[in-house]
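A.B. asks: this one's sequence-less:
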């Protein structure tokens, strides 16, 4: 790829991370190298097992659990900042064709790091690197720099009928 584009998957509907994982799998199967970093998340999600099946896929979490129902702690903020520093290196070294910044929008919503730093990080990447950003509440600044924005809209979801999250489907 000569030019990498910026994708944003946002909205209140299910499927943002799933879409990014699908694109990642497609890219790896096409011989591309993918880094999939997850802000906020630190739990044992099934996608962490992908690396056993897809050798050109690396997944790393930069969270300590999932605090989205509470305020982030100093440890949560430090984990996110550490993740952003790692993304800076990965986006600049050019070794990966696709870089997924999973839940970046939520990290920005909680102000875990400055928007300007994130925008600069993305804009200063190697030109061929494709960037995928996921998470609810995409800020206008993120939408503005994006080349593709998809909003997942919830129409109906079985969790309203008290269906618990299921391994391999929701996590």
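C.D. replies: Looks like it came in fine. Note that this is a predicted model, so its numbers are computed, not measured.

A.B. asks: C-alpha only now, for contacts and for neighbours.
C.D. replies: OK.

A.B. asks: name the helices or strands packed onto the longest helix anywhere in the chain?
C.D. replies: In the chain, assigned by DSSP state H, the helix with the most residues is helix 74-93. Where contact means 3 or more CA pairs under 8 Å, 6 or more residues apart in numbering; DSSP states H and E, helix 74-93 is packed against strand 34-39, strand 57-62, helix 115-123.

A.B. asks: That one: which residues count as buried?
C.D. replies: 76-81, 83-84, 87-88, 90-92 (16 or more other CA atoms under 10 Å).

A.B. asks: Make sure residue 19 is indeed in a strand.
C.D. replies: No: judged by DSSP: H, G, I helix; E, B strand; the rest coil, residue 19 forms no part of a strand; its state is helix.

A.B. asks: Which residue, other than its chain neighbours, is closest to it?
C.D. replies: Leaving aside its chain neighbours, residue 19 sits nearest to residue 9 (7.9 Å; criterion: CA to CA, 6 or more residues apart in numbering).

A.B. asks: Would you mind naming the helix or strand containing the one you found?
C.D. replies: Under the criterion of DSSP states H and E, residue 9 resides in strand 6-10.

A.B. asks: Got another one to weigh against that:
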């Protein structure tokens, strides 16, 4: 039986935790699919597919992060991504499916929590597929259906001292 994980909160480490789980799973011979919502920028982790067999990463966002109101393009990219995730889940070829920043996509109304729940409920009954949902602002509906919820809480962050995102650490 597979489980649903939620990594949320305002602290650093949600995507990092999901990628750590992906690395562990791949090293155990499992196949991992990561769909990154909202993200379309070049992040260092995208190069992981060069080194890790059984890993697929796809992005469903523009070359910038949503700061205010999402554009129609943001909405279309996210919804197309959710449709892709639905096919990935229904096909059952992966052991772990990570919906990175899906919580933020719901927060920005790119689609609803119900849309996501409908998609992740398509896990084939015979599969032990783990589903990972990441991002700030996890909706209560995700917390309610999850088997594991971890909240990353920011206590202190060097960003407050003016340190900008660094390659290999934040991107």
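C.D. replies: Done, it's in. Computed from a prediction, not measured in an experiment: that's the story for all the values here.

A.B. asks: on that earlier part again, corresponding residue for the residue nearest to residue 19 of structure 1 in structure 2?
C.D. replies: Under the alignment (TM-score structural alignment), residue 9 of structure 1 maps onto residue 7 of structure 2.

A.B. asks: closest one to residue 98 of structure 1 among the helices and strands packed on helix 74-93 of structure 1?
C.D. replies: Evaluated over these, closeness to residue 98 of structure 1 peaks at strand 34-39, with 4.8 Å, by CA to CA.

A.B. asks: on that earlier part again, any idea how far residue 141 of structure 2 is from the match of residue 9 of structure 1?
C.D. replies: Relative to residue 141 of structure 2, residue 7 of structure 2 is positioned 14 Å away (CA to CA, to the nearest Å).

A.B. asks: if you count what's nearby, which of those two comes out ahead?
C.D. replies: Counted by other CA atoms under 10 Å, residue 7 of structure 2 and residue 141 do not tie: residue 7 has more neighbours, with 26 against 12.

A.B. asks: Enumerate every residue touching the more buried one.
C.D. replies: With contact set as CA atoms under 8 Å, 6 or more residues apart in numbering, residue 7 of structure 2 has these partners: 14, 17-18, 132-135, 149-152.

A.B. asks: from those, which two are the most distant?
C.D. replies: Comparing every pair within the contacts of residue 7 of structure 2 by CA to CA identifies 132 and 152 as the most remote, at 14.7 Å.

A.B. asks: burial of the residue lying closest to residue 167 of structure 2 once chain neighbours are set aside, as a residue count?
C.D. replies: In space, residue 167 of structure 2 comes closest to residue 44 once its chain neighbours are excluded; the distance is 7.0 Å by CA to CA, 6+ apart. By other CA under 10 Å, the residues close to residue 44 of structure 2 number 12.

A.B. asks: Could you tell me how many residues sit around the residue mapped onto residue 115 of structure 1 from structure 2?
C.D. replies: In structure 2, the residue matched to residue 115 of structure 1 (TM-score structural alignment) is residue 113. Other residues near residue 113 of structure 2 come to 20 when the count uses other CA under 10 Å.

A.B. asks: what do you get for residue 10 of structure 1?
C.D. replies: Residues near residue 10 of structure 1, counting by other CA under 10 Å, number 26.

A.B. asks: can you tell me which residues contact it?
C.D. replies: 16, 105, 134-138, 149-152.

A.B. asks: State the distance from the residue most central in space within structure 1 to residue 7 of structure 1.
C.D. replies: By CA atoms, centre = their mean, structure 1 has its centre lying nearest to residue 102, at 1.0 Å. Distance, residue 102 of structure 1 to residue 7 of structure 1, using CA to CA: 11 Å.

A.B. asks: can you list residues touching both of these two?
C.D. replies: In the contact map built from CA under 8 Å, 6+ apart, the residues linked to both residue 102 of structure 1 and residue 7 are 132-133.

A.B. asks: residue in structure 1 matching the residue nearest to residue 167 of structure 2?
C.D. replies: In structure 1, residue 44 of structure 2 lines up with residue 46, judged by TM-score structural alignment.

A.B. asks: That match reaches residue 167, doesn't it?
C.D. replies: Yes: between residue 46 of structure 1 and residue 167 there is a contact under CA atoms under 8 Å: 6.9 Å.
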